[in-house]
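# next one to model:
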Amino acid sequence: MFIAQAFRYNQSFWKYLIIPILFFGLMALNYVAIEMLGLDMNQIMQEEIARKGSNRVLFENLLAFLIFLAGLFLWVKYVHKQPIKSLTTSRKKVDWSRFWFAFILVAVFNIGVTLLDYYSNPQDYVLNFQWEPFLYLLLISVFLIPIQTSFEEYFFRGYLMQGIGLVAKNRWIPLVLTSVIFGGLHYFNPEVTKLGDIIMIYYIGTGFMLGIMTLMDEGLELALGFHAANNLITALLVTADWTAFQTNSVFKDVSEPSAGFDIIIPVLVVYPIFLFILAKKYNWTNWKEKLFGRVETSELLNVSEEN
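The predicted structure is shown next:
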């Protein structure tokens, strides 16, 4: 139903091409420019942080997502003639309790795991906390990180999920494509350079989990909450010199990173537990149909126009 409701609005295949072409084209041009000029982005980032401070660099990097999100919303509203609510959920209104449940679940888990690791391996961390820069970080993070994660969710699990679903007329193709593309874009993160290609299992696995949550729950609320909490808590709690988010966080990880079971465990163990909790709470049923079934316009007959 989440995908099918997009049939109701002014949809044409070409309309779904413009935004992805612009976004992926921008990413491709950026990558080509870096490769052709032989730029060391990690060194450039360190120099920018030394010159401006990590909070300002974070602010400038996140500000682009405000423009991206606003542009996507305007395109959907005025070109597709589609309400943002229908890009968010198939329910009569956005269920913010779902957002907050997923947010709190992930936040509590991430804080607990971080503190457990800190006390188990204190040699891997240094206390990085300073009141003034942390308060600025808190302000920037609370306002802009949810915008960054919201753009990614609306773009991948909302816009592309519905657009690909309208063309493919099924659910599994948009689930697979959006998950792989979402994970693939993280290939340019500094973590991949440091840890190797194996970390792509985590990124693509995260994409699949967020996609499954969206299709099973018929809306983005859970994915929005999960993604926002994951990035926000990470930015505030722990930083490292080799991560995409280098911040004035509470702790700094000074260990030499290595990729192994700690990359695979979230995908094979933690994510299934999260999905089990959500499935029990929201009474998810009919998994095969919701994840692999066809998308039929007849589904709209069960949805009133004011839904």
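# make it CA atoms for all contacts and neighbour counts henceforth
OK.
# for the stretch 51-200 of the chain, what spans make up the helices?
Secondary structure of the stretch 51-200 of the chain (DSSP state H, counting those that start in this stretch): helices at 54-78, 84-88, 96-120, 131-152, 161-168, 172-185, 190-195, 200-217.
# count the residues that sit near Tyr282.
11 (other Cα atoms under 10 Å).
# element containing the closest residue to Met209 other than its chain neighbours, please.
Nearest residue to Met209, sequence neighbours excluded (Cα to Cα, 6 or more residues apart in numbering): Tyr271, at 6.8 Å. Assignment of secondary structure by DSSP states H and E places Tyr271 within helix 271-282.
# tell me the angle that helix makes with helix 200-217.
10 degrees (axes from the mean of the first three to the mean of the last three Cα atoms, to 10 degrees).
# sorry, back to before: so how far is Ala235 from the residue nearest to Met209?
Distance from Tyr271 to Ala235, counting by Cα to Cα, to the nearest Å: 20 Å.
# out of these two, name the residue with the larger neighbour count.
Ala235 (22 against 17).
# now do the contacts for that one.
For Ala235, the contact set (Cα atoms under 8 Å, 6 or more residues apart in numbering) comprises 141, 245-247, 249.
# so what angle separates the directions of whichever strand or helix holds it and helix 54-78?
Using DSSP H and E, Ala235 falls within helix 221-237. Going by the same axes, to 10 degrees, helix 221-237 is angled at 170 degrees with respect to helix 54-78.
# just the buried residues of helix 221-237, please?
Using 16 or more other Cα atoms under 10 Å as the burial criterion, the residues of helix 221-237 that qualify are 221-237.
# could you also give me the structure for this next sequence, so I can compare it with the first?
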Amino acid sequence: MYIAQAFNVLHDWWRYLVGLIIVIIGVVIGQIPFTIAVFYKAFQNGEKLQDLDESKMLSLLEPNLNLFLMLLSFAVGLVAVLFVAKFLHNQSIKHLTTSRPKIDWNRFWFVFIFWGALSSGLVLLDYMLSPEDYVLNFKLVPFLILFIIAVILVPLQTSFEEYLFRGYLMQGIGVLVKNKWVPLIITSLIFGSLHIANPEVEKLGYGIMVYYIGTGLFLGIMTLMDEGLELALGFHAANNLFTALLVTADWTAFQTHSVFKDLSDPTSAGFIDVFMPVFVVFPIILFILSKKYGWTNWKDKLFGRVEAPPVDDYKILEDTGSQE
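Now for the predicted structure:
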């Protein structure tokens, strides 16, 4: 059991609180280079700091530099999560990733390729159906630089979010409340709420929050049903990586030297933006994965109790970190 195995490590409530604080500090430290660069550029342009909103900050820097500095904070955050797991909880990366004997990379690559191909196909289909909404944005040298940055740093960004929300916090909250639905709901709400400052929210309205929270639920359900993070890691990495490479817009968080630029001017989050992915596409993907990996007993895996195994079945880790 993915959540229940957290009983096998140091799982006092205060450790998760301290760990979360350390992770937040790590992310803030990682944001310092981006903040310095933006403030310096604003100073050069004669901009007033109080006038810098999220969209303005993202547009000040050259897109590749902006993406690199923005993703750097997530890379530092990932290091912080793994550091906390190792030294505060005596928990290995494998243990934080999966309940299987070893990390199943086949699962990661299956969903990565599956969703990468499908999402790219949907973008190309929309381009063919509505070519007036796009302009070819491809420039070889900037795109190659983007490709290198994205391939290295985007998976670190998405892995940070998965290890923090569907991993560290899912396990931590689960062993505290001793059920599965509470950590699923809480982590999904927090995950979605942290996107509220994205420029997409300003452009599309708060209705887009249904998509962000729904995506958190989708990834959480995937993790609980599959008893591990491999599928969530693969899906999230593919979603952000292929998006960064294929299409950008002036009102998105990822403003890149992508292949296409979206010129459409959406004013509110509608069916295609929100309800289609959350209520149609995501359930279909869960159904496909359930058939491939033989998921059963949905009620217990999503709403069941999280119980500590008998003392004889695992080693109790004392606060000192020693095993008895």
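# ok so, going back, the helix holding Ala235 of the first structure vs the second structure, mean deviation?
Here the mean offset of helix 221-237 of the first structure against the second structure after fitting is 0.1 Å, by mean Cα distance after the TM-score superposition for the first structure.
# next SSE downstream of that helix?
Scanning onward from helix 221-237 of the first structure (DSSP H and E), the first element met is strand 238-239.
# which residues of the second structure does the following helix or strand past that next one align to?
Using DSSP H and E, the helix or strand that follows strand 238-239 of the first structure in sequence is strand 251-253. Strand 251-253 of the first structure corresponds to residues 260-262 in the second structure, going by TM-score structural alignment.
# now render the helices of the stretch 51-200 of the first structure as CSV, adding distance to Leu22 of the first structure and mean neighbour count.
Output for the helices of the stretch 51-200 of the first structure, formatted as CSV (distance: least, Cα to Cα, whole Å; neighbours: other Cα atoms under 10 Å):
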stretch, distance to Leu22 of the first structure, mean neighbour count
helix 54-78, 11, 17
helix 84-88, 20, 19
helix 96-120, 29, 16
helix 131-152, 15, 18
helix 161-168, 16, 21
helix 172-185, 14, 20
helix 190-195, 24, 16
helix 200-217, 21, 22
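# what lines up with Leu144 of the second structure in the first structure?
Under the alignment (TM-score structural alignment), Leu144 of the second structure pairs with Leu135 of the first structure.
# distance check, its match against Ala240 of the first structure.
Taken as Cα to Cα, the span from Leu135 of the first structure to Ala240 of the first structure is 19 Å.
# next: Ile19 of the first structure.
33 Å.
# same deal with Ala228 of the first structure?
20 Å.
# turn the helices of the stretch 51-200 of the first structure into JSON lines, columns for distance to Asn10 of the first structure.
Output for the helices of the stretch 51-200 of the first structure, formatted as JSON lines (distance: least, Cα to Cα, whole Å):
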{"stretch": "helix 54-78", "distance to Asn10 of the first structure": "10"}
{"stretch": "helix 84-88", "distance to Asn10 of the first structure": "13"}
{"stretch": "helix 96-120", "distance to Asn10 of the first structure": "27"}
{"stretch": "helix 131-152", "distance to Asn10 of the first structure": "22"}
{"stretch": "helix 161-168", "distance to Asn10 of the first structure": "12"}
{"stretch": "helix 172-185", "distance to Asn10 of the first structure": "20"}
{"stretch": "helix 190-195", "distance to Asn10 of the first structure": "40"}
{"stretch": "helix 200-217", "distance to Asn10 of the first structure": "22"}
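# relative to Ser298 of the first structure, which of the ones you listed is closest?
helix 161-168 (13.0 Å; Cα to Cα).
# average distance between that closest one and the second structure?
Relative to the second structure, helix 161-168 of the first structure is 0.3 Å off (mean Cα distance after the TM-score superposition for the first structure).
# now for the nearest residue to Gln5 of the second structure once chain neighbours are set aside: which residues touch it?
Among residues not flanking Gln5 of the second structure along the chain, Ser99 sits closest, at 7.3 Å (Cα to Cα, 6+ apart). Neighbour list for Ser99 of the second structure: 1-2, 5, 227-228 [criterion: Cα under 8 Å, 6+ apart].
# try it again at 10 Å.
Contact analysis of Ser99 of the second structure by Cα atoms under 10 Å, 6 or more residues apart in numbering lists 1-6, 226-229.
# what do you get for Phe59 of the first structure?
Counting by Cα under 10 Å, 6+ apart, Phe59 of the first structure has contacts 136-137, 140-141, 143-145.
# got those as a markdown table, with distance to Asp117 of the first structure columns?
Listed next are the contacts of Phe59 of the first structure as a markdown table, based on distance: Cα to Cα, whole Å:
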| residue | distance to Asp117 of the first structure |
| --- | --- |
| Tyr136 | 26 |
| Leu137 | 23 |
| Ile140 | 26 |
| Ser141 | 23 |
| Phe143 | 28 |
| Leu144 | 28 |
| Ile145 | 24 |
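# to Met41 of the first structure, which of the helices of the stretch 51-200 of the first structure lies closest?
helix 190-195 (8.4 Å).
# compared with the second structure, how much does that closest one deviate?
Mean deviation for helix 190-195 of the first structure: 0.2 Å (mean Cα distance after the TM-score superposition for the first structure).
# before we move on, back to that, going by distance to Met45 of the first structure, which of the contacts of Ala235 of the first structure wins?
So of the contacts of Ala235 of the first structure, ranked by how close each gets to Met45 of the first structure (Cα to Cα), first place is Gln246, at 9.2 Å.
# what's the burial count for the nearest residue to the closest one once chain neighbours are set aside?
Nearest residue to Gln246 of the first structure in three dimensions, chain neighbours excluded: Thr239, at 5.4 Å (Cα to Cα, 6+ apart). Residues lying near Thr239 of the first structure (other Cα under 10 Å) number 22.
# which residues touch the counterpart of Thr239 of the first structure in the second structure?
Under the alignment (TM-score structural alignment), Thr239 of the first structure pairs with Thr248 in the second structure. For Thr248 of the second structure, the contacting residues are 134, 137, 254-263, by Cα under 10 Å, 6+ apart.
# quick one: which of those residues is nearest to Phe160 of the second structure?
Phe254 (17.0 Å).
# buried stuff in the longest helix belonging to the second structure?
Counting by DSSP state H, the longest helix found in the second structure is helix 13-44. Across helix 13-44 of the second structure, burial judged by 16+ other Cα under 10 Å covers 15-16, 19-20, 22-23, 26-28, 30-31, 34, 37-39, 42.
# Asn64 of the second structure -> the first structure?
Using TM-score structural alignment, Asn64 of the second structure lines up with Asn55 in the first structure.
# contacting residues for its match?
Neighbour list for Asn55 of the first structure: 49, 61, 133-134, 136-141, 246-248 [criterion: Cα under 10 Å, 6+ apart].
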